[in-house]
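In: What follows is a predicted structure for the sequence shown.
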Amino acid sequence: MEFSAADFERLLMFEHARKASEAQYLNDPLDSENLVKWGGALLELSQFQTVAEAKQMLNDAISKLEEALTINPGKHQALWCLGNAYTSHAFLIQDFDEAKGHFDKAAEYFQKAENEDPGNELYLKSLDVAVRAPELHMQIHKQGFGQQTLGGGGGGGDPSASSNAGVVGANRLGDK
């Protein structure tokens, strides 16, 4: 897989964020903000992996984000990132019914994020995309793009500075 200079910089930045979050976790495992950063970094890094590696990294991201929610259940950034993680994971699954379950979870998390931060346009847009994503999934997998490696994308970390990972990943898959 080839990376642009910008992709390589993003990869380095999110790998640094992942390592910093991992170190911070050892000092303060109850820091929900750090867990969201860690989960977001893993979500971003998953976009640069093979499908199998991306699935594992997304599972790790989901674990960190769920841990953040056990500490702070109303943390809308964690809810939004979880929606992105489930959306991204769904696009990596060929079986439509299994993927649909992930899209449904994503929509639930986006709705919960919007409930915690009413009127947030990014959360509303993410919810809309999650509802339409199953159709896009069918198109992508019908064209045979579903098992290629991913290349750079967004979706983790700070919702104000990122895009929807699943949509970006799907668009990149469709471009190849």
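Out: Looks like it came in fine.
In: hey, let's count contacts and neighbours off CA atoms from now on
Out: Will do.
In: I'd say Gln47 and Gly153 touch.
Out: Yes - distance between Gln47 and Gly153: 5.6 Å, which falls inside the contact criterion (CA atoms under 8 Å).
In: anything in contact with each of these two?
Out: When contacts are counted by CA atoms under 8 Å, 6 or more residues apart in numbering, Gln47 and Gly153 have Ala165, Gly169 as shared neighbours.
In: Glu9: neighbour count?
Out: Glu9 has 12 neighbouring residues, counting by other CA atoms under 10 Å.
In: can you tell me how far it sits from Ser126?
Out: Glu9 sits 26 Å away from Ser126 when distances are taken as CA to CA, to the nearest Å.
In: What of Asp117?
Out: Summarising the geometry, the distance separating Asp117 from Ser126, computed by CA to CA, is 13 Å.
In: swap in Ala20?
Out: 28 Å.
In: between these two, which one's more packed in?
Out: With neighbours defined as other CA under 10 Å, Ala20 and Ser126 compare such that Ser126 has more, 26 against 14.
In: and the host helix or strand of that one, which residues are buried?
Out: Using DSSP states H and E, Ser126 maps to helix 121-142. Neighbour counts using 16 or more other CA atoms under 10 Å place 122-124, 126-127, 129-130, 133-134, 136-138, 140-141 of helix 121-142 among the buried residues.
In: Okay, one more to line up with it:
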Amino acid sequence: MDQLFKDLDRLCKTAEDTYADNPLDADNLTTWAGALVDLGRYQGTARKSGKMTKDAISKLEEALLVKPKKHDTICLLGKAHGFLALYTPDLDKATEYFVKATEYIQQAIDMEPENELYRESLRTVDLIHEVRYQFYGDGLGYPGIVAAGPSSSSGSKVMLETFGGLNS
């Protein structure tokens, strides 16, 4: 796991350097955002994970300003919203993120209907939605994911690991 963190961190730093040289590189912004979302999944608290995911969403939105029809960016934006919903304790806000996630991923599917990874992404977001409700219920209790420390968040880490990497 340490090697994964190092690789993702290195990827973020490389993307940041590339951005300094060429802020209009939509592929670089998408790669950077994907690394941020993956790193965010293992931060130990919903607050930290949510912050990294929001940073990723910002980069994806920036990439879409450069290339509005970049379907892989649109799909990743949907998946990022799905994970942001998982980190959001407020049920209404989480539902908004799930709706956005579904809309973005469906848009990517519409642009490239033969892409099975996009269809799988939609199924994953649906599963995250189901698990979030089963795990957290009405949003009043957020066991594990908001508690500090690795031992208290083990249940949420297992749940997040079940969904796999966003860039796979």
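Out: Received, thanks. Remember, it's a predicted structure, so these values are computed and weren't measured experimentally.
In: who are the neighbours in contact with the residue of the first structure most remote from its centre?
Out: The outermost residue of the first structure, judged against the average C-alpha position, is Asn27 (25.4 Å), by CA atoms, centre = their mean. With CA under 8 Å, 6+ apart as the criterion, no residue contacts Asn27 of the first structure.
In: Just tell me what it corresponds to in the second structure.
Out: Under the alignment (TM-score structural alignment), Asn27 of the first structure pairs with Asp21 of the second structure.
In: Can you find the partner of Lys45 of the first structure in the second structure?
Out: No, residue 45 of the first structure isn't Lys; it's Leu. In the second structure, the residue equivalent to Leu45 of the first structure is Leu39, according to TM-score structural alignment.
In: Phe5 is in contact with its match, correct?
Out: Yes - counting by CA under 8 Å, Leu39 of the second structure does reach Phe5; the two are 6.9 Å apart.
In: In what element of secondary structure is the spatially most central residue of the second structure found?
Out: What sits nearest the mean C-alpha location of the second structure, by CA atoms, centre = their mean, is Ala80, with 2.7 Å. Ala80 of the second structure is part of helix 71-87 when elements are defined by DSSP H and E.
In: how big is the angle separating the next helix or strand after that helix from helix 116-136?
Out: Counting by DSSP H and E, the element after helix 71-87 of the second structure in chain order, helix or strand, is helix 91-111. With axes from the mean of the first three to the mean of the last three CA atoms, to 10 degrees as the basis, helix 91-111 of the second structure and helix 116-136 are set at 170 degrees to each other.
In: Mean per-residue distance, helix 91-111 of the second structure versus the first structure.
Out: Averaged over the aligned pairs, helix 91-111 of the second structure sits 0.9 Å from the first structure after superposition, using mean CA distance after the TM-score superposition for the first structure.
In: Would you mind giving the residues in the first structure matched to that helix?
Out: By TM-score structural alignment, helix 91-111 of the second structure lines up with residues 96-116 in the first structure.
In: how distant is that stretch from the center of its chain?
Out: The offset between the C-alpha centroid of stretch 96-116 of the first structure and the centroid of the whole chain comes to 12 Å, using CA atoms, centre = their mean, to the nearest Å.
In: returning to that earlier point: quick one: work out the angle between the helix holding Ala80 of the second structure and helix 116-136.
Out: Using the same axes, to 10 degrees, the inter-axis angle of helix 71-87 of the second structure relative to helix 116-136 is 10 degrees.
In: how much does helix 71-87 of the second structure stray from the first structure?
Out: Following superposition, helix 71-87 of the second structure is found to deviate from the first structure by 0.9 Å on average (mean CA distance after the TM-score superposition for the first structure).
In: Quick check: which helices or strands does that helix pack against?
Out: With contacts defined as 3 or more CA pairs under 8 Å, 6 or more residues apart in numbering; DSSP states H and E, the secondary structure elements packing on helix 71-87 of the second structure are helix 26-40, helix 46-66, helix 91-111, helix 116-136.
In: re the thing from before, neighbouring contacts of the match of helix 91-111 of the second structure?
Out: In contact with stretch 96-116 of the first structure (CA under 8 Å, 6+ apart) are residues 74-77, 79-80, 82-87, 89-91, 93, 120, 123-124, 126-127, 130-131, 133-134, 137-138.
In: Just the buried positions in it, please.
Out: 96, 99-100, 102-114, 116.
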